[in-house]
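Participant: With the sequence up front, the predicted model follows.
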Amino acid sequence: MESLIAALIVGCEIAFWVFVGLGLTFRYVLKQPKVGALLLIGTPIIDLILLIAAAADLRSGAVAGWEHGIAAIYIGASIVYGHRLIRWADVRFAHWFASGPPPQRKPKYGQDHAKRERHGWYLHLASWAIGSVLLIALLLWVNDDRRTETLRDIVRYWTLILGIDFLISFSYTLWPRNQKNVSNETKNR
């Protein structure tokens, strides 16, 4: 069953991008915005399918593995980052197929860059919180420490990664990245 859950994770990721691609194609290329919106709205259903499958697998007696933890991480990330990914793709599709404005470039230097990095960490924190709640809910639902040890480990490792990301992201606030090789004339503009 472990390989089935792992395959389902991969399938859900592929399905997410297929729904996004089809939704944007219908919206901009085929000029059917309602169908496009319906496909884009359908992306959370993919997450629900994955959550139900992982929970059912654990409830049926499976020992929790990395794939169950990845499912919770995927769902947390998808909830937090999903609409941002869709918006990212939407801006590009609008530019390519509907004469929309070009995408804005991300700031690479100074306080704007530091603010963007902090915001990125807040998104990571939200993703971690959702994923961790799902992992803890699975721990409580299965209620068998021997079968869920991997899920606890995943929460610990993810918390460590979140802490490292905090240090990196907020370091730009204390030590902003400076633009190199810029003439004084350009700096004074």
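Facilitator: The structure has been received and is ready for your questions.

Participant: Please make it C-alpha for all contacts and neighbour counts, starting now.
Facilitator: OK.

Participant: all strands for this protein, in order.
Facilitator: Shown for the chain, no strands are assigned by DSSP state E.

Participant: Okay, helices next: where are they in it?
Facilitator: 2-24, 33-41, 43-59, 66-97, 110-142, 145-174, 184-187 (DSSP state H).

Participant: among those, which is nearest residue 104?
Facilitator: helix 66-97 (9.3 Å; Cα to Cα).

Participant: so how far is the closest one from its chain's centroid?
Facilitator: In terms of Cα atoms, centre = their mean, to the nearest Å, the centre of helix 66-97 is found 5 Å from the chain centre.

Participant: How much space separates the residue nearest the centre of the chain from residue 47?
Facilitator: For the chain, residue 77 is the residue whose C-alpha lies nearest the centre (Cα atoms, centre = their mean; 3.1 Å). Distance from residue 77 to residue 47, counting by Cα to Cα, to the nearest Å: 10 Å.

Participant: List the residues that contact the residue nearest to the centre of the chain.
Facilitator: 124, 127-128, 131 (Cα atoms under 8 Å, 6 or more residues apart in numbering).

Participant: I'd like those written out as CSV, with distance to residue 184 added.
Facilitator: Formatted as CSV, the contacts of residue 77 follow (distance: Cα to Cα, whole Å):
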residue, distance to residue 184
124, 37
127, 42
128, 43
131, 47
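
Participant: Just put the residues you listed in TSV and tack on distance to residue 22 and neighbour count.
Facilitator: Output for these, formatted as TSV (distance: Cα to Cα, whole Å; neighbours: other Cα atoms under 10 Å):
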residue	distance to residue 22	neighbour count
124	27	20
127	26	23
128	29	22
131	27	25
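
Participant: Farthest-apart pair in these, please.
Facilitator: Pairwise distances among those were taken by Cα to Cα; the largest, 10.3 Å, belongs to 124 and 131.

Participant: The structure to be compared is supplied as follows:
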Amino acid sequence: MMEMMDFLMQYKWLIVIIAEILFLVFAGLFFIMRYWFRKNAVGFAFIILLILNELFLAFLAIYDYLQTGTLDSFQIITAIFYIYLIFEGKKDFKRLDHYFKKKVASWKGETVPDLQTSESAVEKKYGRAHAKEEREGWYIHLVIFVIAQIVFWNIDNFTGWQDFNLT
């Protein structure tokens, strides 16, 4: 068991690259099964594989931290990826879902579904309501930025900052 964990730690960056390729493959197979072949259950199986793939990467990052005891770029990049998944991933996946639904219907010569009705159900905001929504998004980005800067500051401990002379 330890040999396998040592192997995983030795090749962790290669494993991340392979896992990201698998992410794209599983997502693509999900859309193909769902819209081309109309096999939703099989498509759902690929979503499960996609989630397991991402959980494996989280496990790998946690195990790496437990082994080294230090926070390094591997864990930071993994954390940034999960922050993206939490805040923007679902919205982007829905956009991809709508895109592939339209594209496959167009390729198959079927009527292209009108997805504007479902999108227009979310009422567009104007004026103060729109400004409030924009501010909330900006605040989220600001918090993420500050957290990332604190993490980088604690990891780097200001080493190398003297190289940035602004005068």
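Facilitator: Here it is on my side, so go on. Predicted, not measured: the structure shown is a model, and the values here were computed from it.

Participant: re the thing from before, distance to residue 104 of structure 1 for the helices of structure 1 - can I get that in a markdown table?
Facilitator: Shown next, in a markdown table, are the helices of structure 1 (distance: least, Cα to Cα, whole Å):
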| stretch | distance to residue 104 of structure 1 |
| --- | --- |
| helix 2-24 | 19 |
| helix 33-41 | 22 |
| helix 43-59 | 25 |
| helix 66-97 | 9 |
| helix 110-142 | 13 |
| helix 145-174 | 21 |
| helix 184-187 | 20 |
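
Participant: among those helices, which is nearest residue 103 of structure 1?
Facilitator: Going by Cα to Cα, the one of the helices of structure 1 nearest residue 103 of structure 1 is helix 66-97, 6.2 Å.

Participant: list the buried ones in that closest one?
Facilitator: Neighbour-count burial for helix 66-97 of structure 1, counted by 16 or more other Cα atoms under 10 Å, picks out 67-82, 86, 89-94.

Participant: That helix maps to which residues in structure 2?
Facilitator: Aligned by TM-score structural alignment, helix 66-97 of structure 1 falls on residues 73-104 of structure 2.

Participant: how close does residue 132 of structure 1 get to residue 168 of structure 1?
Facilitator: For residue 132 of structure 1 relative to residue 168 of structure 1 (Cα to Cα), the value is 21 Å.

Participant: more crowded one of these two?
Facilitator: residue 132 (23 against 14; other Cα atoms under 10 Å).

Participant: Next up, the contacts around that one.
Facilitator: Applying Cα under 8 Å, 6+ apart, the residues contacting residue 132 of structure 1 are 72-73, 155.

Participant: now with 6 Å?
Facilitator: By Cα atoms under 6 Å, 6 or more residues apart in numbering, no residues touch residue 132 of structure 1.

Participant: Look up how far residue 185 of structure 1 lies from it.
Facilitator: Counting by Cα to Cα - residue 132 of structure 1 and residue 185 of structure 1 are separated by 50 Å.

Participant: Residue 51 of structure 1 too?
Facilitator: Distance from residue 51 of structure 1 to residue 185 of structure 1, by Cα to Cα: 56 Å.

Participant: So which of these two has more stuff around it?
Facilitator: residue 51 (19 against 7).

Participant: Residue in structure 2 paired with the more buried one?
Facilitator: Match for residue 51 of structure 1 (TM-score structural alignment): residue 58.

Participant: excluding its backbone neighbours, what's nearest that match?
Facilitator: Leaving aside its chain neighbours, residue 58 of structure 2 sits nearest to residue 78 (7.1 Å; criterion: Cα to Cα, 6 or more residues apart in numbering).

Participant: again, but for residue 46 of structure 1
Facilitator: Leaving out its chain neighbours, the residue that sits closest to residue 46 of structure 1 by Cα to Cα, 6+ apart is residue 12, at 6.0 Å.

Participant: Give me the neighbour count for the alignment partner in structure 2 of the one you found.
Facilitator: Superposed on structure 2 with TM-score structural alignment, residue 12 of structure 1 falls opposite residue 19. If you count neighbours by other Cα under 10 Å, residue 19 of structure 2 ends up with 17.

Participant: Compute the distance between residue 19 of structure 2 and residue 48 of structure 2, please.
Facilitator: Computed as Cα to Cα, the residue 19 of structure 2 to residue 48 of structure 2 distance reads 14 Å.

Participant: Quick check: residue 139 of structure 1 vs residue 35 of structure 1, distance?
Facilitator: Residue 139 of structure 1 sits 39 Å away from residue 35 of structure 1, going by Cα to Cα.

Participant: Alright, I will stop here.
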